[in-house]
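Peer 1: After the sequence you'll find the predicted model.
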Amino acid sequence: MQLKYDQLNSFTRIFHADPTHNSMQDLAQYIGAHRQELMQQIHENGIVLFRGFQVEQPEQFNQLIEQYFQFQPWNAFNPNMPGWVASWLRKYSERILGAGDYRRYIDRNTVQLGPVENSVQGPHVEGGVRSERSRYIALFCQEPSTYLAETGFNNLEHIWENLPKHLQEKYLGAWNHFSYVSARKISVFDRLLLKKSPFSLEMRQDKKAKLTLQRCPLVIHHPDTKKRVIQPWAFANNTNPFAHRAAKDCFLNRGEIEIDSTADGMQLTWEIYNHQGQQIEWTDEEKQQFFNAMYQDALLLQWQKGDVAIVDNIKIAHWRMNGEQGNRKLIQIQANMFNADEHYAA
């Protein structure tokens, strides 16, 4: 079986189902027969989307990703815990940090993404707050929104290539430093949980904690194309106003766009340092240029029921747009552990 395809844009290829061969099993057989070619398309484009197939349940989606694409589910937040434990732990950690886009784990590896708001998320690669992150993300639209609520995507290779030379020189070789201040006083039970987390903990006089993550590279080499890619994770309080302004300037005729509540509710600071551990000045003007570049010429993907997409999580940044939640159900699997430190670009 061959599928017709077209380019939605420069980094998104859509494969369309034949109306007479559009079952989940038809798609599974196609993926199984063309896996290597499809993987090459993912790396060259960034996103591969299958549309028009009768994929209806998360279990079918899971089978496509694990059995036919042969991906290994990997999630930095959930080291193979039962879904209900991961959901509880995520909600608990969000209370410590002050906010979150509460997502429900359907099972160990499959998660239903958080609800739509009247805001536009900051651009990010999934798990980009740490060096260890997922190489790919797979997305399945079980139910689309009734109005807007697209997912925004952009090509981080192109963004890097189009940055002004003086900003490339500033960012190349830089390291991201992310640190939180807890939203509440830290209890004994909190400390026990945080001991098993990637945070280093420093208690403050007010009994809140400063929670710091190990540094991770701002710019890396893509493992397949070898091109440089910048790696954002824009949920920080100190960068949120610049992401908000860029979203309002870039995405027009969408009603009032509010500031992202997750980044606004967390005392998370995003700073950049050089290799010697000295902080690099990151001016307000440079932050604004950064987010303007992230949103410019983005793809806003309007999901259709049954859509299955594979996204190169190193090459492509994504974010949730504003709109109406309705019965929207967007399901995600993160797959194949990737260590950004091994691809550090200097």
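Peer 2: The structure has been received and is ready for your questions.
Peer 1: from here on, contacts and neighbour counts on C-alpha atoms
Peer 2: Fine.
Peer 1: Show me what whichever strand or helix holds Thr269 is packed up against.
Peer 2: Secondary structure assignment for Thr269, by DSSP states H and E: strand 267-273. In this structure, strand 267-273 packs against strand 175-181, with contacts taken as 3 or more Cα pairs under 8 Å, 6 or more residues apart in numbering; DSSP states H and E.
Peer 1: what does the strand it packs on contact?
Peer 2: Identification of contacts with strand 175-181 by Cα atoms under 8 Å, 6 or more residues apart in numbering yields 97, 129, 208-219, 266-275.
Peer 1: Check stretch 334-346 too.
Peer 2: Residues outside stretch 334-346 that contact it (Cα under 8 Å, 6+ apart): 71-75, 109, 131-138, 172-174, 216-217, 219-223, 228.
Peer 1: List the buried residues of that stretch.
Peer 2: When neighbours are counted by 16 or more other Cα atoms under 10 Å, the buried residues of stretch 334-346 are found to be 334-335, 337-338, 340-341, 343-345.
Peer 1: Helix or strand: which one has the spatially closest residue to Gln112 that is not a sequence neighbour?
Peer 2: In this structure, Gln112 finds its nearest non-sequential neighbour in Ile331, 4.5 Å apart by Cα to Cα, 6 or more residues apart in numbering. Applying DSSP H and E as the criterion places Ile331 in strand 329-339.
Peer 1: In which helix or strand does Leu300 reside?
Peer 2: Assessed by DSSP H and E, Leu300 sits inside strand 299-301.
Peer 1: coming back round to it: can you tell me which residues contact the residue nearest to Gln112?
Peer 2: Taking Cα under 8 Å, 6+ apart as the definition of contact, the neighbours of Ile331 are 58, 110-113, 139-142.
Peer 1: With neighbour count and secondary structure added, can I get the residues you listed in TSV?
Peer 2: Output for the contacts of Ile331, formatted as TSV (neighbours: other Cα atoms under 10 Å; DSSP: H, G, I helix; E, B strand; the rest coil):
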residue	neighbour count	secondary structure
Pro58	21	helix
Thr110	22	strand
Val111	21	strand
Gln112	22	strand
Leu113	18	coil
Leu139	22	strand
Phe140	29	strand
Cys141	24	strand
Gln142	22	strand
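Peer 1: closest to Thr283 among the residues you listed?
Peer 2: Of all the contacts of Ile331, Leu113 has the smallest distance to Thr283: 32.9 Å, by Cα to Cα.
Peer 1: Presented hereafter is structure B, for comparison with structure A:
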Amino acid sequence: MTQTTIDRGDVLELLQEQSLPKIFQAKKNELNLTVWTRENRAYLEDIIVKNGAILFRGFAMHQPADLEELVSSLTPGMLNYIEGSSPRTRLTDKVYTSTEYPPEFEISMHNELSYAHKWPSRLFFFCMTTPQTGGETPLVDSRKIYQTLDKAILETFITKGVKYIRNLHGGRGVGLSWQTVFETDDRAQVELYCEEGDIEYQWTRKGGLRTSQLRPAAIKHPVTKEPLWFNQVDQWHPTNLPEATRHSMLEIMSEKDLSINATYGDGTPLEVQALDHIRNTTRQATTKFPWQKGDVLLVDNTLVAHGRSAFSGPRKIVLAMGGTVSLSEVEVIKTL
């Protein structure tokens, strides 16, 4: 890979053929990342909305509290993982483990919480332990997905939108509980959140919660106004599960009772061929980089989707989220 550098004092800016992520390498490992990013904030903000992801390497980053300090400095507010769809452990008040799925499975590309009525503007990943093999956090530019998808498939999704469906148990069952997803045991708080977020909900006789929400398939970036493919339709559909897992699940429950699912916005089923095309288009535009201990990856969550490669050996990547984008703040794309 061709690579040159620009000297920016204590830091080298790496110029490379691979556009994601932009890399800044500290010359000395005692350099404080929070201080350096604060001093260069305007330049970094310009890069993040144009490029979508920045990797900070070689800085003095040691523990989750360092990440919390960084995010608090760069964003107007840190977020909890409310309405999340994957298992995580909270390490500090606002720092979580990355998704705790078995290492042999990949996690497909997605913009975090794109199914919610508000989502994090920025994601901060911090590598504390590098895996023996694999374990990358792949990245893909959502502009490229929008631009390269088959126009007929894109138009269908834009016209119909996406409906996300969840079945959350009340403490025992398959998938996540509603207490975990909404980070509360208070039903009234859950109901208020759903009502404010345009989420239809129904409590079940066994103490679980069924929800559904209609969301767009594509939006315009809140700053640049560029069109983006912005949804998690292929990730929520049962065909995203490994075939053996999917068959096992459907032997014990109907498809409508799966913990997560997705349809077109009008409730009609999604075509497998369309989902395969979306996954293939996304895969072809995806880039990867190997993690190094102490790396911090900053992602514009509206502009760039991320995933996780399968891995072996210990791996510890922690996550914090900062800033908020609301659905009401962006332009929904309804026609090509």
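Peer 2: Cool, got the structure. Everything numeric here is computed off the predicted structure, so don't read it as measured data.
Peer 1: Just give the TM-score of the two.
Peer 2: The TM-score (TM-score structural alignment, normalised by the length of structure 2) is 0.79; 300 aligned residues with a Cα RMSD of 3.1 Å.
Peer 1: about what we covered before: equivalent range in structure 2 for the strand holding Ile331 of structure 1?
Peer 2: Following TM-score structural alignment, the aligned partner range for strand 329-339 of structure 1 in structure 2 is 316-326.
Peer 1: picking that back up, tell me the buried residues within the contacts of strand 175-181 of structure 1.
Peer 2: When the contacts of strand 175-181 of structure 1 are checked for burial by 16+ other Cα under 10 Å, the buried set is 97, 129, 208-213, 215-219, 266-274.
Peer 1: picking that back up, which outside residues touch the strand holding Thr269 of structure 1?
Peer 2: Residues lying outside strand 267-273 of structure 1 but in contact with it, judged by Cα under 8 Å, 6+ apart, are 97-98, 174-183, 218, 235-239, 279-282.
Peer 1: tilt between that strand and strand 175-181?
Peer 2: Interaxial angle of strand 267-273 of structure 1 relative to strand 175-181 (axes from the mean of the first three to the mean of the last three Cα atoms, to 10 degrees): 160 degrees.
Peer 1: so how far is strand 267-273 of structure 1 from its chain's centroid?
Peer 2: Counting by Cα atoms, centre = their mean, to the nearest Å, strand 267-273 of structure 1 is centred 18 Å from the centre of its parent chain.
Peer 1: cool, and stretch 293-311 of structure 2?
Peer 2: Its chain's average C-alpha position is 8 Å from that of stretch 293-311 of structure 2, according to Cα atoms, centre = their mean.
Peer 1: and if you look at stretch 182-195 of structure 2?
Peer 2: A distance of 22 Å separates the C-alpha centroid of stretch 182-195 of structure 2 from that of its chain, computed with Cα atoms, centre = their mean.
Peer 1: In contact with the most centrally placed residue in structure 2, which residues are there?
Peer 2: Closest residue to the average C-alpha location of structure 2: Glu112 at 2.6 Å, with Cα atoms, centre = their mean. Listed by Cα under 8 Å, 6+ apart, the contact partners of Glu112 of structure 2 are 119-120, 301, 305.
Peer 1: cutoff 10 Å now
Peer 2: Under the criterion of Cα atoms under 10 Å, 6 or more residues apart in numbering, the contact list for Glu112 of structure 2 reads 81, 84-85, 119-123, 230-232, 301-302, 304-307, 321.
Peer 1: How about Asp141 of structure 2?
Peer 2: Applying Cα under 10 Å, 6+ apart as the definition, the contact partners of Asp141 of structure 2 turn out to be 19-20, 51-53, 228-229, 282, 285-287, 300, 302-306.
Peer 1: same thing but 7 Å
Peer 2: With contacts taken as Cα atoms under 7 Å, 6 or more residues apart in numbering, Asp141 of structure 2 has the following neighbours: 303-305.
Peer 1: ditto for Cys250 of structure 1
Peer 2: Going by Cα under 7 Å, 6+ apart, Cys250 of structure 1 touches 295-296.
Peer 1: now swap in His222 of structure 1 and tell me
Peer 2: When contacts are taken as Cα under 7 Å, 6+ apart, His222 of structure 1 is in contact with 228-229, 314-315.
Peer 1: In structure 2, point out the residues matching stretch 127-140 of structure 1.
Peer 2: Under TM-score structural alignment, the match for stretch 127-140 of structure 1 in structure 2 covers residues 113-126.
Peer 1: mean shift of the strand holding Leu300 of structure 1 relative to structure 2?
Peer 2: On superposition with structure 2, the mean distance recorded for strand 299-301 of structure 1 (mean Cα distance after the TM-score superposition for structure 1) is 2.1 Å.
Peer 1: Pull out the buried positions in stretch 126-141 of structure 2.
Peer 2: Judged by neighbour count (16+ other Cα under 10 Å), stretch 126-141 of structure 2 contains these buried residues: 126-131, 134-141.
Peer 1: May I see the residues you listed arranged in a markdown table, with distance to Glu191 of structure 2 as well?
Peer 2: Rendered in a markdown table, the data for the buried residues of stretch 126-141 of structure 2 read as follows (distance: Cα to Cα, whole Å):
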| residue | distance to Glu191 of structure 2 |
| --- | --- |
| Phe126 | 34 |
| Cys127 | 36 |
| Met128 | 37 |
| Thr129 | 39 |
| Thr130 | 40 |
| Pro131 | 40 |
| Gly134 | 41 |
| Gly135 | 37 |
| Glu136 | 37 |
| Thr137 | 34 |
| Pro138 | 35 |
| Leu139 | 34 |
| Val140 | 34 |
| Asp141 | 35 |
